[in-house]
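**Student:** Pasted the sequence and its predicted model underneath.
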Amino acid sequence: MFAIARPVRHLRPLGGFVALLGSLMALPCAAQAQVDPGLWVDLVSDQRNRGLSWSDGEAAAQAYVYLPIKGEFSTSAQVTSLRGSTRHGGADAGIDLVGTYADQKDLFRWHGSVVGHIFAGGQGDLDYIEFQTGAGTTLGPVDVDVLVSYAPEQDAIGGSNFYRQIEASAGIWGTPVVLKAHFGRSSGHVEDRLKAERLRPGGAYNDWGLEAEYALKAVTFTVAYTDTDIDKDAIRFPALAEDHGAAIVAGAHFAF
């Protein structure tokens, strides 16, 4: 899932990724300079992260708060409604707590983050931690960003998870429209097959997406297409076999 421009959006949702928006959607992957604290509220028809629905295909809401600390260091928090997500043990909400270092020199920008994913209202061991780093540059009218996220081996995700993504975005000259495209891949080591399918149903897979954004003062409207190459027949646990294919997602994003 993609995200609107804001300081280091990681995954959407939750990390990032907490945002992601990027992300993809995180999150977007770009580290962008911001001095003042910021607050955003998002409404989407489906909360997609790395091609997977985290809200069981239902509409969801998300709030994101950004707080600079000193220099290039900042903290942020993101809360997402998960609608009793089957993927996350019936959790009603996901919370990302993020610490980030971000900097920029000329046309190059980079960031590193630690993201804690917390799932409220779910059953079982669900919380996990993830490390992210990203870099980007501007090539003429196009912004290009790469993101790498790594969750070391943890019981909650049945092993480790390694995600990498490339995203390109460009505005249409003379309009408030921005177009984005991304491609990502998820892989990792498996210790517990059931828990590993939470983030990688059927094993390693690719995801991709296209998005259009239309900015109208403090509101940005979005429509996105997202898909994966997950083979449904390879998924061993039917409860995790839904909401990973092609989808059109609409959203409205409010900045305060």
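**Tutor:** Sure, I can see it. Numbering: from 1, shown residues only.
**Student:** CA atoms for contacts and neighbours, from now on please.
**Tutor:** Will do.
**Student:** quick one: the strands in the stretch 1-150 of the chain?
**Tutor:** 38-44, 48-49, 52-53, 60-70, 73-85, 91-105, 108-120, 128-139, 142-154 (DSSP state E, counting those that start in this stretch).
**Student:** and of those strands, who's closest to Val249?
**Tutor:** strand 38-44 (6.8 Å; CA to CA).
**Student:** Next, the angle strand 73-85 makes with that closest one.
**Tutor:** Per axes from the mean of the first three to the mean of the last three CA atoms, to 10 degrees, the angle that strand 38-44 makes with strand 73-85 is 20 degrees.
**Student:** For strand 38-44, enumerate the helices and strands it packs against.
**Tutor:** strand 60-70, strand 247-255 (3 or more CA pairs under 8 Å, 6 or more residues apart in numbering; DSSP states H and E).
**Student:** most packed of the strands of the stretch 1-150 of the chain?
**Tutor:** Among the strands of the stretch 1-150 of the chain, strand 48-49 has the highest mean neighbour count (mean count of other CA atoms under 10 Å), at a mean of 32.
**Student:** Now do it: which elements does it pack against?
**Tutor:** Checking 3+ CA pairs under 8 Å, 6+ apart, strand 48-49 ends up next to no helix or strand.
**Student:** Structure two is appended below for comparative analysis:
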Amino acid sequence: MKFRNLCALSAALLSISFAAPAMAQDEEAKPITVSGSVGLVSEYRFRGVSQSDRNLAIQGGLTIAHESGFYVGTWGSNLAGWGTFGGANMELDLIAGYKKTVGNATIDVGATWYMYPKGFDNTDFIEPYIKVSGTTGPVTLTAGVAYAPQQEALGAWYATGADAAAGVYTNPGDKNDNLYLWGDAAAGVPNTGLTLKGHIGYSKGNKGLGPFATSVAPTGEYWDWLIGADYAIAGTPLTVGVAYVDTDITKEKAAYLQPSFSRGQDGTGSIAGAAVVFSLTAAF
């Protein structure tokens, strides 16, 4: 969080200090661009599952891109309950990749390193990805695949939630991989600030609980989906959003995960059930 704030402050100071000459160069292509956002969401859902115990989350990110197509970035959010991964209730992602436009399609290849500050190393994992997107009129379509190779964070250290509650590892040191496939669609409504959006994803990984009783693919295999809308407020950097989020993880499928896989981790209240998520984001 401090790193992102310092970067944002530095960018702001530079823009003020060099405002006059920059205005003359605005129309020219810049070799390096810096962009980012900070936002508030009613809850943080990662692939359909709440990582903030169905509570509010503050999130922010920063991306530095070079005209060659290479980019680096970082993104973070507060966590609670299931999503803490034994850390300091925070997720910090480091991202690097390369993006290139070929014909009408944009290909994006990179990797995300999911970190949980002050947690143990075996809760962090890296996940390479590839995305292909294209735009037709106001509609943008994206298809992606992310594959995380075998790592301890993705293993099944606990066979059941009861084992996790008792603090008894059934298979410590286990490693596994994880596959995530997804498709996104967004359509801007002409002459308005409104964008309609949709998402569907498929997870396939290890059925079980990893270190600190968490899992990227909680039931081993499941679907998640989202449908919603964003509205950009004219004359401001603000966007408000609303989305309906759900998964096909039923109470029966998640029964063996309890009490870890529930709000408050008390065995009641699913964190993978349907929810309406609200957001307010400021871009810079």
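**Tutor:** Received it, and whenever you're ready, just let me know what you need. If you're wondering where the values come from, they're calculated on a predicted model, not measured in any experiment.
**Student:** TM-score them against each other, please.
**Tutor:** Overlay of the two chains. TM-score (TM-score structural alignment, normalised by the length of the first structure): 0.80; 221 aligned residues with a CA RMSD of 2.0 Å.
**Student:** hang on, the earlier thing: relative to Arg48 of the first structure, which of the helices and strands packed on strand 38-44 of the first structure is closest?
**Tutor:** Per CA to CA, nearest to Arg48 of the first structure of these: strand 247-255, 8.2 Å.
**Student:** Could you give the residue range in the second structure aligned to that closest one?
**Tutor:** Alignment note (TM-score structural alignment): strand 247-255 of the first structure is matched to residues 275-283 of the second structure.
**Student:** What are the buried residues along the matching stretch?
**Tutor:** Residues of stretch 275-283 of the second structure classed as buried under the neighbour-count rule (16 or more other CA atoms under 10 Å) are Ala275, Val277, Phe278, Ser279, Leu280, Thr281, Ala282.
**Student:** any idea how far the residue nearest the centre of the second structure lies from Gly81 of the second structure?
**Tutor:** The second structure has Phe46 as the residue nearest its centroid, 5.7 Å off, counting by CA atoms, centre = their mean. Per CA to CA, to the nearest Å, Phe46 of the second structure is found 13 Å from Gly81 of the second structure.
**Student:** picking up where we left off before, alignment lookup: the residue nearest to the centre of the second structure to the first structure.
**Tutor:** So, by TM-score structural alignment, Phe46 of the second structure is matched to Asn49.
**Student:** repeat for Thr239 of the second structure
**Tutor:** Under the alignment (TM-score structural alignment), Thr239 of the second structure pairs with Thr220 in the first structure.
**Student:** just checking, that match touches Val177?
**Tutor:** No: applying CA atoms under 8 Å as the test, Thr220 of the first structure and Val177 come out as separate, 9.5 Å apart.
**Student:** who touches both of those two?
**Tutor:** Glu213, Tyr214 (CA atoms under 8 Å, 6 or more residues apart in numbering).
**Student:** picking up where we left off before, the strands of the stretch 1-150 of the first structure: which one's closest to Ile230 of the first structure?
**Tutor:** Nearest to Ile230 of the first structure, of those and by CA to CA, is strand 52-53 at 9.9 Å.
**Student:** Make sure Tyr256 of the second structure is indeed in a helix.
**Tutor:** Yes: Tyr256 of the second structure: assigned to a helix according to DSSP: H, G, I helix; E, B strand; the rest coil.
**Student:** From Ser52 of the second structure, how far off is it?
**Tutor:** 21 Å.
**Student:** between those two, which one's more packed in?
**Tutor:** Ser52 (26 against 18; other CA atoms under 10 Å).
**Student:** Ala153 of the second structure belongs to a helix, doesn't it?
**Tutor:** Yes: assessed by three-state DSSP, Ala153 of the second structure belongs to a helix.
**Student:** which residue lines up with it in the first structure?
**Tutor:** Looks like Ala153 of the second structure aligns to Ala156 there (TM-score structural alignment).
**Student:** thought that match was touching Leu194?
**Tutor:** No: with contact defined as CA under 8 Å, Ala156 of the first structure does not reach Leu194; the gap is 10.2 Å.
**Student:** Make CSV from the helices and strands packed on strand 38-44 of the first structure and add distance to Gly121 of the first structure to it.
**Tutor:** Supplementary listing: those in CSV, determined by distance: least, CA to CA, whole Å:
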stretch, distance to Gly121 of the first structure
strand 60-70, 16
strand 247-255, 25
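**Student:** do you know which of those strands lies nearest Ser186 of the first structure?
**Tutor:** strand 247-255 (18.6 Å).
**Student:** For that closest one, give me every contacting residue.
**Tutor:** Counting by CA under 8 Å, 6+ apart, 4, 38-46, 218-227 sit against strand 247-255 of the first structure.
**Student:** Average offset of that strand relative to the second structure?
**Tutor:** On superposition with the second structure, the mean distance recorded for strand 247-255 of the first structure (mean CA distance after the TM-score superposition for the first structure) is 0.6 Å.
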